[in-house]
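[1] let me see the structure of the following:
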Amino acid sequence: MKNVVYFIGAGPGDPDLITVKGRNILMEADVIIYAGSLVSKEHFKNCKEGVEIHNSASMTLNEVIEVIEKSYKENKKVVRLHTGDPAIYGAIKEQMDELEKFNIPYEVVPGVSSFTAAASAIKREFTLPNVSQTVILTRVEGRTPVPEKESLEKLASIGASMALFLSVSMIDKVVEKLKKGYGRNVPIAVIQRATWEDQKCVIGTLDDIAEKVKKENITKTAQILVGDFIDCEYNKSLLYDEGFSHMFRKGKDEDSSN
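    All right, here's what the predicted structure looks like:
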């Protein structure tokens, strides 16, 4: 493990969903700064003895950078362990910018995102032929604003499959905006703590999901998946169609003509 700072995606919850590369680096780390209750402490079981562990939930950006800078100068191997994939709502850009000011090299190791974990939890595929070939990742505005051009109503009007982060605490607001955008009652699912042992899945429609979510007392750490892909008729993929040719396989009709 070379002396660079690693930003690693720990995955959505299940400790086995970290990548092999991420786990190998983690096992060699001298200092780990991890994202609080969102990252399973099971990840630390195989870390080397004496590893220094910091919970970033109570730290400011400056405090995180101070720990990294000090550790790097001491030639310690530093891991910044984020939940899911760090490139999605990970707030890593501001950290990387600070490290560049100090000429501290860094690398990013991707991870399994909670939006794909949520789809696997309800056994669905976002991209179905003739239904949707587009997935929109977004959130509703809260304390963090959302650009007007990315309002939930406008995005929903496209009719694509959607995954909403950081929004379940405002489920009534989410439903109101989605109804305006879709203009009809569409399937929706809420998955709390996908891949954790206490995972909880609720499936409904825009008309009843808010009530179901409140009944299950889901108020945080949940993905909201929206779109017809959750419950619909669809065409089968041409990829495995016996009449469809591609570079690795001749179609049935083509075979019979030769």
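
[2] alpha carbons only for contacts and neighbour counts from here, please
    Noted.

[3] got the contact list for the nearest residue to Leu81 once chain neighbours are set aside?
    Leaving aside its sequence neighbours, Leu81 sits nearest to Tyr34 (C-alpha to C-alpha, 6 or more residues apart in numbering; 4.5 Å). Residues near Tyr34 by C-alpha atoms under 8 Å, 6 or more residues apart in numbering: 53-56, 80-82.

[4] quick one more, to check against the first:
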Amino acid sequence: MSVHFIGAGPGAADLITVRGRDLLERCTVCLYAGSLVPTELLAACPPGARLVDTRELNLDQIVEELITGHREGHEIARLCSGDPAVFSAVAEQTRRLDAAGVPYDITPGVPAFAAAAATLRQELTVPGVGQSVVLTRISAMATPMPPGEDLATLGASRATLVLHLAVQRIDAVVGELLPNYGADCPVAVVARASREDELVLRGTLADIAAQVHAAGVRRTAVIIVGRVLAVPGRDSHLYSSARERGAG
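    Next comes the predicted model:
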């Protein structure tokens, strides 16, 4: 039997992948973060499945649930919000499963930044404006950022920045980005992307902090900063009539 780390998507229950839903239908144990994962997904689990809300569990307790379920012969789902590839704490769990000899696999999900871009009806890589996207966070209330990954350093590239776990420190974020991006740089904040109570704030570095405070946004939000949000770009080479195309 295996532990399946499954990206549950950004919030809307129907944004889980087909593979992820199929795995849930087989798993007789399911661990999920009740504050982040839509509970509607749990209906896909088999009748009588053991459902464990991990919001009050620490890492050792979560891993013990996974190991115990494996030893008891269960197939186990570990539902992760968004996509397990970023800011999911999957690595620390899989390291311990490796040490315990417990097999696992990982199924990707729709990340929060992709859901936010879809809400904004926005491509984050616009030809001639921005072709790089930096996914990052800040160190407040989390592990420290590695040297050279502070916002002032990352912002020197003026690439499109997507910040997770940072909206509660919006004033500090703005202060670090202003020297590189300028007060008129477009910003969007998408809270609870894809959910029924989704909230979108649009502005610039000059006014976005005031909007965030006025709206009372404190968590579960993505901040997107960059000229791609407002400046039109040229057409890409992908569909250009001048591009040489192969047969078929």
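
[5] one step back: which members of the contacts of Tyr34 of structure 1 are the farthest-apart pair?
    Spatially, the most separated pair among the contacts of Tyr34 of structure 1 is Ile53 and His82, at 13.3 Å (C-alpha to C-alpha).

[6] which one of the two is surrounded by more residues?
    His82 (26 against 14; other C-alpha atoms under 10 Å).

[7] can you give me the distance of that one to Ile8 of structure 1?
    Remark: distance between His82 of structure 1 and Ile8 of structure 1 (C-alpha to C-alpha, to the nearest Å) = 6 Å.

[8] follow-up on the earlier one: for Ala160 of structure 1, see how far away the residue nearest to Leu81 of structure 1 is.
    34 Å.

[9] rewinding a little: and which of the contacts of Tyr34 of structure 1 is nearest to Asn103 of structure 1?
    Arg80 (16.8 Å).

[10] residues of stretch 116-135 of structure 1 that come out buried?
    By neighbour count, with 16 or more other C-alpha atoms under 10 Å as the criterion, the buried positions of stretch 116-135 of structure 1 are 116-119, 121-122, 126, 128, 131-132.

[11] same check on stretch 225-237 of structure 2?
    Buried positions in stretch 225-237 of structure 2, judged by neighbour count with 16+ other C-alpha under 10 Å: 225-229.

[12] equivalent analysis for stretch 145-154 of structure 2, please.
    Buried residues in stretch 145-154 of structure 2 (16+ other C-alpha under 10 Å): 150-152, 154.

[13] can you check stretch 83-100 of structure 1 too?
    So, applying 16+ other C-alpha under 10 Å, buried residues of stretch 83-100 of structure 1: 83-88, 90, 92, 95-96, 98-99.

[14] again, but for stretch 174-183 of structure 1
    174-175, 177-179, 181-182.

[15] same question, stretch 52-63 of structure 1
    Buried residues in stretch 52-63 of structure 1, counted by 16+ other C-alpha under 10 Å: 54, 56.

[16] so which of the buried residues of stretch 145-154 of structure 2 sit within helices?
    151-152, 154 (DSSP state H).

[17] any chance of those in JSON lines, plus distance to Pro46 of structure 2?
    As requested, these are exported to JSON lines (distance: C-alpha to C-alpha, whole Å):
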{"residue": "Leu151", "distance to Pro46 of structure 2": "45"}
{"residue": "Ala152", "distance to Pro46 of structure 2": "49"}
{"residue": "Leu154", "distance to Pro46 of structure 2": "46"}
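
[18] closest to Ile106 of structure 2 out of those?
    If you rank these by distance to Ile106 of structure 2 using C-alpha to C-alpha, Leu154 comes first, at 29.3 Å.
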